[in-house]
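*Asks:* Could you look at this predicted model? Sequence included:
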Amino acid sequence: MNFDEIFKMLVKFGGNLLVASIVLFVGFWLAKFASKAIKRIMERREADAGLISFLSSGASLAIKILVIITAVNQLGIQTTSFIAVLGAAGLAVGMALQGTLSNLAGGVLILSLKPFRVGEEIQVQGVTGVVRQILIFNTILTTGDNREIIIPNSKISNENIINLTRLKTRRIETRVKLNFGENVDKFTDIALKIMNEDPRVHQTPEKPSVIVESLTEGALIFRLRAWCDTSVNSSVLADLHKRLYEEINRAGIYFPQTAIDVNLKNNPNLSENASN
């Protein structure tokens, strides 16, 4: 092979390499453009936010794979051979990355069954937070103290999920301890009055209630229940605690006090030291 042939080969390969680079550049730009376009179109149609994230990221990934295959073909590598090698490699990688594939399947299940949507507050895997994004492989939550939690979709799809905000109403519940001998009827009237006076408390499906839940050593335990809108349940419960404390003190009703028994025994050594 003489110099001219080598030069022509380099020129041809350089041209193919340039075209392949352009294909990659334009293709990746198109993937980004398509992802944004899908988001805009689906948002205009008021589609589910989780579905928007899932489809836009999936479309971007699919376009990038096609672009890479096209660029490889432009370099003169047989696409069929490349796809066969890619398939074999994909099988090996797939076996090694079973968890990742499980996350993908979990994402599909989440979007199909819709146990939660973007913007809803859920409790899963011991974490409570608002759903911000549902992606192909994971779901992103934001906690009340503004921490970002990323949970693999396979973990979520195989766990019990508590959706805290999907239903419009919630029942709040709290427990109060009182000393034996306190006026039970008086406390009950005070608690019911506080709950019934709160305009956020509902009278259906159940009216506010106060019951003696149990008797313990030195105390009566009352359980207070009321229904309200899910969006205000935390503030209703906080205000109930505050007013209960104020009204109970005003009425002369007392909470149990923690007592510590201290037993002193005669110690000859201590007595001798004290005398010295």
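*Replies:* Arrived safely. Numbers count the residues shown, from 1 in each chain.
*Asks:* drop to CA atoms for contacts and neighbour counts, all remaining ones
*Replies:* Will do.
*Asks:* Just the buried positions in stretch 79-97, please.
*Replies:* Thr79 (16 or more other Cα atoms under 10 Å).
*Asks:* Run the chain-centre distance for that stretch.
*Replies:* Remark: stretch 79-97 is offset 34 Å from the chain centroid, using Cα atoms, centre = their mean, to the nearest Å.
*Asks:* residues making contact with that stretch?
*Replies:* Defining contact as Cα atoms under 8 Å, 6 or more residues apart in numbering, one finds that stretch 79-97 is touched by Ile69, Val72, Asn73, Leu101.
*Asks:* those helices in the stretch 51-200 of the chain, which residues are they?
*Replies:* Per DSSP state H, counting those that start in this stretch, the stretch 51-200 of the chain carries helices over the ranges 79-96, 98-113, 153-157, 184-197.
*Asks:* can you give me the strands in the stretch 1-150 of the chain?
*Replies:* 121-124, 127-134, 138-142, 148-152 (DSSP state E, counting those that start in this stretch).
*Asks:* Okay, one more to line up with it:
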Amino acid sequence: MNFLDGILFALFAEADKSAPLMVPDSVQKANFAETVRKLANLDVDQLLQNLLSESVWILIKVLIALAIYFVGRWIVRRIIHLLDAVCERRRVDVSLRSFLRNTVRVVFTLLLVLIVVSTLGVNVTSLIAVFSAATLAIGMALSGTAQNFAGGVMILLMKPYRIGDYISAQGQSGTVREIKLFSTVITTVDNQTIYIPNNSIATAIIDNYSTADVRRVDWTVGISYGDDVDTARRTILGMLAADPRVLREPAEPVVWVSALADSSVNLTVRVWTKNTDFWDVFFEYNERFYKELPAAGINFPFPQMDVHVKNE
């Protein structure tokens, strides 16, 4: 019992809890007179001394709590650093490492807050009960957040993509930079940062362009009717044969007639190249086809429409 509680107890100790609600005036006057007498006899010096003692103790507890907080933050950083070192030594997947780092930081920070609050004299048991009830209520209101957390766990277990992979999902394309507790962070080719909820991306169709070491590049080249298909094929294959980026495995480059379209004969060109060379090869040969095929007598037709007028 602190000093203020003792004062209140001394002032009202004589009150009978079992007394009736209605008290006679004489009794009320006697009680009031007794209260005035106790206040008049109150030792002010003792009161100030106790207040000063209480203030000093509260200040000490605040300083201890601050010390625990700053030391705890340093310990949490050291634990995360140690976790990174262990994961690096055991070659843990980068995506899982990022997820574990975020989870450990959140858990230990919550523990640190509870320790600091307990040091200040707050009943941690009651606080945990209130926090649990609030968590349940918030969890019901934010069920999507829990689903995003579960989606992040599924992504780490199934590993449809990792940090550094170039993916396309939910209408967005970019390089995976981080897998957080509730979202996946990707960076687009024009350096935009996009956050995709883990629940959405875990249940979506994901195109991962970084999984395989080699990829096939396809072009559709339309040539005019009447042009020599064999000449076009030899010219295209000659370009590709001189390029070391064009691989002979898993298959040789091919040129096929894929369609007899309305205005052109469409040739399909397929080659294999390393994943890192895909876009360079694709864009470079678009330009080379346009420049070098006409020199070999191959023309690119414009869209045409024959209109027949019938006079009646």
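*Replies:* Perfect, thanks for sending it. This is a predicted model, so every value here is computed, not measured.
*Asks:* Can you give me the TM-score here?
*Replies:* Here the TM-score for the pair of chains, by TM-score structural alignment, normalised by the length of structure 1, is 0.87; 261 aligned residues with a Cα RMSD of 2.0 Å.
*Asks:* mind listing what the aligned residue in structure 2 for Gly50 of structure 1 touches?
*Replies:* Aligned counterpart of Gly50 of structure 1 in structure 2: Ser95 (TM-score structural alignment). Going by Cα under 8 Å, 6+ apart, Ser95 of structure 2 touches Leu156, Arg162, Ile163, Glu178, Ile179.
*Asks:* Would you check how far apart the equivalent of Thr188 of structure 2 over in structure 1 and Ile149 of structure 1 are?
*Replies:* Under the alignment by TM-score structural alignment, Thr188 of structure 2 pairs with Thr143 in structure 1. As judged by Cα to Cα, to the nearest Å, Thr143 of structure 1 and Ile149 of structure 1 stand 7 Å apart.
*Asks:* what's the answer for Asn160 of structure 1, then?
*Replies:* In terms of Cα to Cα, Asn160 of structure 1 sits 17 Å off from Ile149 of structure 1.
*Asks:* Could you check which of the two has the larger neighbour count?
*Replies:* Ile149 (16 against 11; other Cα atoms under 10 Å).
*Asks:* thought the more buried one was touching Gln133?
*Replies:* No - look at Ile149 of structure 1 against Gln133 with Cα atoms under 8 Å: they stay out of range, at 10.7 Å.
*Asks:* Tell me the spatial nearest neighbour of the equivalent of Asn183 of structure 1 over in structure 2, not counting adjacent residues.
*Replies:* Mapped onto structure 2 by TM-score structural alignment, Asn183 of structure 1 lines up with Asp228. Excluding its sequence neighbours, the residue lying closest to Asp228 of structure 2 (Cα to Cα, 6 or more residues apart in numbering) is Ile298, at 7.5 Å.
*Asks:* And the one you found, what's its match in structure 1?
*Replies:* That one, Ile298 of structure 2, aligns with Ile253 by TM-score structural alignment.
*Asks:* any idea how far Arg37 of structure 2 is from the aligned partner of Trp29 of structure 1 in structure 2?
*Replies:* Residue mapping for Trp29 of structure 1 onto structure 2 gives Trp74, with TM-score structural alignment as the criterion. Here Trp74 of structure 2 is placed at a distance of 56 Å from Arg37 of structure 2 (Cα to Cα).
*Asks:* correct me, but Leu240 of structure 2 touches Val246?
*Replies:* Yes - counting by Cα under 8 Å, Val246 is a contact partner of Leu240 of structure 2 at 6.5 Å.
*Asks:* Find residues that contact each of the two.
*Replies:* Common neighbours of Leu240 of structure 2 and Val246 (Cα under 8 Å, 6+ apart) are Pro253.
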